[in-house]
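1. Kindly generate the corresponding structure for this input.
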Amino acid sequence: MSAPPDRSLLRRPGPPPSVTGEDVRAAAELLRGVVTVTPVEDSRALTAIAGVPVLLKCENLQRAGSFKIRGAYVRMARLPDEQRARGVVAASAGNHAQGVALAARLLGIGAVVYMPVDAALPKIAATREYGAEVRLHGASVDEALAAALAESERTGAVLIHPFDHADVVAGQGTLGLEILEQVPDVRTILVPVGGGGLAAGVVAAVRSARSDVRVVGVQAAGAAAYPASLAAGHPVTAHGLATMADGIAVGTPGAVPFGVLHADRTEVRTVTENELSRALLLVAERAKLLVEPSGAAAVAAVLADPGAFEGPVVAILSGGNIDPLVLLRVVRHGLASAGRYLHLRVRVDDTPGSLARLMTRLAASGGNVMHVAHTRTGSGLALHQAEVDVQLETKGPDHCAQVLRDLQADGYGVEPG
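-> Sure thing, here's the model as predicted:
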């Protein structure tokens, strides 16, 4: 008969355990020599936009590519020997999976990780390379988590939750201690928020030392459970999550992090998909850093409301594990959002030379044609018409507007692509 599962993550009556600055400092001792003290880099581009100093905490350069190793290691390092012997189980779309797998390898613990069937192949491969057994299950992290919980109950393996445990929150909070040491005059810290473990840990770390530092959480508008939850005073589930930032696409806040953030009255803002993609592009181009969409959320908050934050501002780049195919789509989306990529459908006469004349006109406008599709038949086309689907690289919003004006002045029928 298997040993009973660890049920410390299942919600119980009464308030969830709190996390203090002392808890975070104790976690930092456990992590000494295990995690990298990631650098903080000045961002001249964001400083110019915000009008105050903006710095980037480069947790995308952490071991396993994100902050998740911090909480996973602390949680697992504190397991008694009999629980370590039963192994651990987790569920994740990628970052937590890699953090758990690496922590398990470092601690000599067997690990099974459930991932959604459509999880990015590089994240699946990395999790396996760290030594964990990967099982693909379900269409979402929530479904994978249900399978992981069932595995825990069946085998007695300890469920390592991605955010809803005091040890995990304390481990993530060590990032906040690093910020206080690296930027002693920091006044605002911007933190990506999914389940809330990182933000709660940073709040716990900062509040015990600096009451003057403002911590602001940032969620994707398409997966924002925290604003409604904080307003209601209890976790509220957000349905129909839709965002490119899969690392922070969490439907229900964790009880432990929610308790910390609610007690602190932490503000949580939302950012759009356009702002996320623009932020990722800016970090890549100007800071020469590769981040995933969720890792760019803090930067997106600066772009969305540049004058809202007292400086110095530290924006946490929480992760850099991005599928190259997703990166390609996000960069294209970011170029469009920044007005440097224009997609048009143009009606032309279906006569010899019409397509060549359109391409010549676009070349004269300074647009760089990236893709062309020429359609001669369709339900919306007259007998004498053809439609040209054109993707252009441009020089910015003003240039986009000028290209449209030039085409319309020449009599072309133009619609956005």
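2. contacts, neighbours, all on C-alpha from now
-> Noted.
3. Gly138 falls within a helix, correct?
-> No: using DSSP: H, G, I helix; E, B strand; the rest coil, the assignment for Gly138 is coil, not a helix.
4. With adjacent residues omitted, what lies nearest to it?
-> Pro116 (5.1 Å; C-alpha to C-alpha, 6 or more residues apart in numbering).
5. Could you do His96 as well?
-> Lys68 (5.4 Å).
6. Please list all residues in contact with the residue nearest to Gly138.
-> Residues near Pro116 by C-alpha atoms under 8 Å, 6 or more residues apart in numbering: 92-93, 136-141, 143-144.
7. what about 6 Å?
-> Applying C-alpha atoms under 6 Å, 6 or more residues apart in numbering to Pro116 gives the contacts 136-141, 144.
8. Next, the second sequence, to be compared with the first:
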Amino acid sequence: MLELRDVEKAYENIKDSIKKTPLMECKTLDEMLGCEVYLKLENLQKTGSFKIRGAVNKILNLSEEEKEKGVIASSAGNHAQGVALGARTANIPATIVMPETAPLSKVEATKSYGARVVQYGAFYDYAYQKALEIQKEEGLTFLHPFNDKYVIAGQGTIGLEILEDKKDIDIVFVPVGGGGLLAGVALALKSKNPNVKVYGVEASGAASMKKSLEEGKVITLDKCKTIADGIAVAKVGDVTFEIVKKYVDGIISVSEEEIAQAILFLLEKSKVVAEGAGATSLAGLLSKQIDVNGKKVCCVISGGNIDINNIEKIVNRAQIIQGRRIRFTVNLNDSYGQVNRVTEILKDHRVNILYLNQTRYNIDLDINEQKLSVVIECKDEASGQRVIDALRADGFKVKEK
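-> Below is the predicted model:
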């Protein structure tokens, strides 16, 4: 079992290779939740993620023989970049196996650090098995993304920094994938202050740690799917499992919708860009599964490497959930001015029209009817409902989607 001194030693090893990321207070969350909320912004870390901490600490602890062989790792993207940058700094050749579904931005970033990238499988665990095959074939040194004591100790340095900036923190929410971040942070926090409560937050579509703890042993999920690709892990580590079991106060799960809303909240209210995994800790806080009233709370925003192509989809989904983006159809009489009348009502209610499409080819329509498909953006769910009510009051047949 790792000890606090392992984390402290890791910090001495890596402090010149990483950024000490800020702990930012969020007044909006304070008012919403009745507590003090701080965001540990690892999205501002080198490579855009906490993963460089563990990767660099591991590389610094390799023997000369292990370095000469070259290194290989499997990763959904963030560990990949950490290993690639750490290996380049140490002048070691690196091979990274990434899932075929890894965001293009993470794949390209990993290549930019000089690593050879092999893409294989639908999610992390398949890439992991492929990496082991290549390791045996080529005699490389394998660097595990989470189930390694040096990696865990490196990630635990985040806990030291949190206490350095806010020694009286009460509760810390940490994203969970394979468990390396949670294990390291919990070990550091609890060793220095046993009164701190530490909660891991998983995506419900990849709740491998929660289910393992419930069954008292490491289990493998049959399927693993979430927009939080950085924590899409079907099987946690046996090392991380034991540390989490000892130090963590609980694991909570959040839905895809909650993660999407957390990403949008960080963008809008805090001007923070977080990937799905990075926003999961905030999703856990916002889910209100843990009583935080009057407490000093920290959410570890573990990474910001979100695929730019997915931001619009995620924001769109979050706004639909919140009732700020509404889709509906309006049946129109085949007569002059019908579309104009609809747009006049929308204008009167000061909503933004995102999409209009008019068709008469629909089996559900009467022969003299047309259908107008509409997407609007509004202030909130109530303002959207007022638009629907106004259209109906004007005689239009409206169907909400």
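9. which one in structure 2 is aligned with the residue nearest to His96 of structure 1?
-> Using TM-score structural alignment, the partner of Lys68 of structure 1 in structure 2 is Lys51.
10. distance of that match from Met209 of structure 2?
-> Per C-alpha to C-alpha, to the nearest Å, Lys51 of structure 2 is found 19 Å from Met209 of structure 2.
11. and the two? which has more neighbours close in?
-> Met209 (33 against 29; other C-alpha atoms under 10 Å).
12. Residue in structure 1 paired with that one?
-> For Met209 of structure 2, the residue aligned by TM-score structural alignment is Tyr226.
13. isn't Thr375 of structure 1 right up against Glu387?
-> Yes: between Thr375 of structure 1 and Glu387 a contact is recorded at 5.1 Å, counting by C-alpha atoms under 6 Å.
14. of these two, who's got more company?
-> Glu387 (22 against 14).
15. Is it correct that the more buried one falls within a strand?
-> Yes: counting by three-state DSSP, Glu387 of structure 1 is located in a strand.
16. Just give the closest residue to the spatially most central residue of structure 1, not the sequence neighbours.
-> By C-alpha atoms, centre = their mean, structure 1 has its centre lying nearest to Ser294, at 1.0 Å. For Ser294 of structure 1, ignoring the flanking residues on the chain, the nearest one in space by C-alpha to C-alpha, 6+ apart is Ala245 at 4.4 Å.
17. swap in Val218 of structure 2?
-> Closest residue in space to Val218 of structure 2, ignoring its immediate chain neighbours: Ser212 at 4.8 Å, by C-alpha to C-alpha, 6+ apart.
18. again, but for Ala225 of structure 1
-> Nearest one to Ala225 of structure 1, counting by C-alpha to C-alpha, 6+ apart, is Ala238 at 5.0 Å.
19. ok so, going back, how near is the residue nearest to His96 of structure 1 to Gly247 of structure 1?
-> Distance from Lys68 of structure 1 to Gly247 of structure 1, by C-alpha to C-alpha: 11 Å.
20. what residue of structure 1 matches up with Gly121 of structure 2?
-> In structure 1, Gly121 of structure 2 lands on Gly138 (TM-score structural alignment).
21. Could you list which residues are in contact with that match?
-> 116-117, 144.
22. Asn147 of structure 2 in helix, strand or coil?
-> Assignment for Asn147 of structure 2 (three-state DSSP): coil.
23. Look up how far Glu344 of structure 2 lies from Gly86 of structure 2.
-> On the measure of C-alpha to C-alpha, Gly86 of structure 2 and Glu344 of structure 2 end up 59 Å apart.
24. So which of the contacts of Gly138 of structure 1 sit within helices?
-> Among these, the members found in helices (DSSP state H) are Ala144.
25. So for Lys223 of structure 2, what's the nearest residue that isn't a sequence neighbour?
-> Using C-alpha to C-alpha, 6+ apart, the closest residue to Lys223 of structure 2 is Ala234 (7.0 Å).
26. aligned partner of the one you found in structure 1?
-> Under the alignment (TM-score structural alignment), Ala234 of structure 2 maps onto Gly251.
27. my guess is its match meets Gly240, correct?
-> No: between Gly251 of structure 1 and Gly240 there is no contact under C-alpha under 6 Å: 8.5 Å.
28. Pull up the aligned stretch in structure 1 for stretch 310-328 of structure 2.
-> Under TM-score structural alignment, the match for stretch 310-328 of structure 2 is residues 326-344.
29. Secondary structure element holding the aligned residue in structure 2 for Gly171 of structure 1?
-> When structure 2 is aligned by TM-score structural alignment, Gly171 of structure 1 is paired with Gly154. Per DSSP states H and E, Gly154 of structure 2 falls inside helix 149-165.
30. who does that helix touch, helix- and strand-wise?
-> Identification of packing neighbours for helix 149-165 of structure 2 by 3 or more C-alpha pairs under 6 Å, 6 or more residues apart in numbering; DSSP states H and E yields helix 4-14, helix 51-60, helix 180-192.
31. count of residues packed around Trp361 of structure 2?
-> No Trp there; residue 361 of structure 2 is Tyr. Neighbours of Tyr361 of structure 2 (other C-alpha under 10 Å): 11.
32. Quick check: the aligned residue for it in structure 1?
-> Per TM-score structural alignment, Tyr361 of structure 2 is aligned with Thr377.
33. Any figure for the gap between Tyr199 of structure 2 and Met209 of structure 2?
-> For Tyr199 of structure 2 relative to Met209 of structure 2 (C-alpha to C-alpha), the value is 12 Å.
34. Done for today, thanks.
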